[in-house]
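> Sequence unavailable; structure follows:
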């Protein structure tokens, strides 16, 4: 049986799993809408990176004795629907797509920082910090892409 700390960590990890699921979809959608082949490839790779993050977090949940099946929360469903809607409206406006992805990553960083504050076990904290640092690196990359969209 899981103790309360493990259950709190599992709940927080489920939120990060869903955050990464949203990022997988968002970056994949962005890659499809971009005209620039090189930038599209980078966004597709970011989608793959977030899929790896998601799987790594699922492993953490299983290690803690939790179920890795995700229950999509309404807030994440609405986030995905909004991103789909905006992608459709923006067509292939590269700067707008980059801005949308950047905003989504700002939310992801906040989610990751919240999990770190919940004091997860050290090995999970290291995984989360590594993923967080890569997401922050992506934010810097996105800013550079925005300065030179073509």
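Structure's in. What do you need? The structure presented is a predicted model; accordingly, all values stated were derived computationally and were not measured.
> Please make it C-alpha for all contacts and neighbour counts, starting now.
Will do.
> Pick out the residue closest to the middle of this structure.
Nearest residue to the geometric centre of the chain (CA atoms, centre = their mean): residue 20, 3.3 Å.
> here comes the other one, which I'd like you to weigh against the first:
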């Protein structure tokens, strides 16, 4: 399969990843409001900050290909946060719900990065950024999975 090389389509692919990072950051921030665990709060804050850094890196790459990034999330992201809020209201274990949502979201993010890298012919610089972010997302998946396995957070 030939990878897409059109700069406008590449910018759009980066924009979609940018929006997903805004959504993920908001999910992590939303989880901060729903947990009382200091360990989980610290983790969620670190992840929200990471996603803000990812967004800045993607914005820079979009500018590098002479396009203008849009700083918005998606409707799907808003729905995910609302769903998580509802689930935590009716759950006996809010932290478990938060971790489940984080794990699902991070797995989706990893898949979206992998699809984009397979579909588009990114420059070496952009590819380095995406690969670095993907590695960090995969590390987060490992951490969230291990936290889910603990009885207390």
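Now that the structure is in, tell me what you want to look at. Just so it is clear, the model here is predicted, and its values are computed rather than measured.
> Which residue is the nearest non-sequential neighbour of residue 7 of structure 2?
residue 65 (6.8 Å; CA to CA, 6 or more residues apart in numbering).
> If you could redo that for residue 7 of structure 1, that was the one I meant.
Closest to residue 7 of structure 1 by CA to CA, 6+ apart is residue 66, at 7.8 Å.
> you'd agree residue 131 of structure 1 is up against residue 55?
No: here residue 131 of structure 1 does not reach residue 55: they are 11.9 Å apart, not a contact under CA atoms under 8 Å.
> and these two? which has more neighbours close in?
Each of residue 131 of structure 1 and residue 55 had its neighbours counted (other CA atoms under 10 Å), and the higher figure belongs to residue 131 (20 against 16).
> Identify the residues contacting the residue nearest to the centre of structure 1.
For residue 20 of structure 1, the contacting residues are 50-51, 53-54, 108, by CA atoms under 8 Å, 6 or more residues apart in numbering.
> Can you give me the distance of it to residue 61 of structure 1?
Between residue 20 of structure 1 and residue 61 of structure 1 the distance is 14 Å, computed by CA to CA, to the nearest Å.
> rewinding a little: isn't the residue nearest to residue 7 of structure 2 right next to residue 11, touching?
Yes: with contact taken as CA under 8 Å, residue 65 of structure 2 and residue 11 are classed as touching, separated by 7.2 Å.
> More neighbours: which of these two?
Relative neighbour count places residue 11 above the other of residue 65 of structure 2 and residue 11, with 23 against 13, counting by other CA under 10 Å.
> Pull the contacting residues for that one.
Listed by CA under 8 Å, 6+ apart, the contact set of residue 11 of structure 2 reads 62, 65, 67.
> Give the aligned equivalent of it in structure 1.
Under the alignment (TM-score structural alignment), residue 11 of structure 2 pairs with residue 10 in structure 1.
> tell me, how many neighbours does residue 4 of structure 1 end up with?
Counted with other CA under 10 Å, residues neighbouring residue 4 of structure 1 total 9.
> Equivalent analysis for residue 23 of structure 1, please.
Per other CA under 10 Å, the neighbour tally for residue 23 of structure 1 reads 24.
> ok, and it, which helix or strand is that part of?
When elements are defined using DSSP states H and E, residue 23 of structure 1 is found to belong to helix 4-33.
> tell me which strands and helices the helix or strand just after that helix is in contact with?
Per DSSP H and E, the first helix or strand lying C-terminal to helix 4-33 of structure 1 is helix 37-63. Judged by 3 or more CA pairs under 8 Å, 6 or more residues apart in numbering; DSSP states H and E, the packing partners of helix 37-63 of structure 1 are helix 4-33.
> Now do the buried residues in the helix it packs on.
By neighbour count, with 16 or more other CA atoms under 10 Å as the criterion, the buried positions of helix 4-33 of structure 1 are 6-10, 12-33.
> swap in stretch 67-81 of structure 1?
By neighbour count with 16+ other CA under 10 Å, stretch 67-81 of structure 1 contains the buried residues 68, 79-80.
> Kindly report the same for stretch 96-111 of structure 1.
By neighbour count, with 16+ other CA under 10 Å as the criterion, the buried positions of stretch 96-111 of structure 1 are 97-98, 100-102, 104-105, 108-109, 111.
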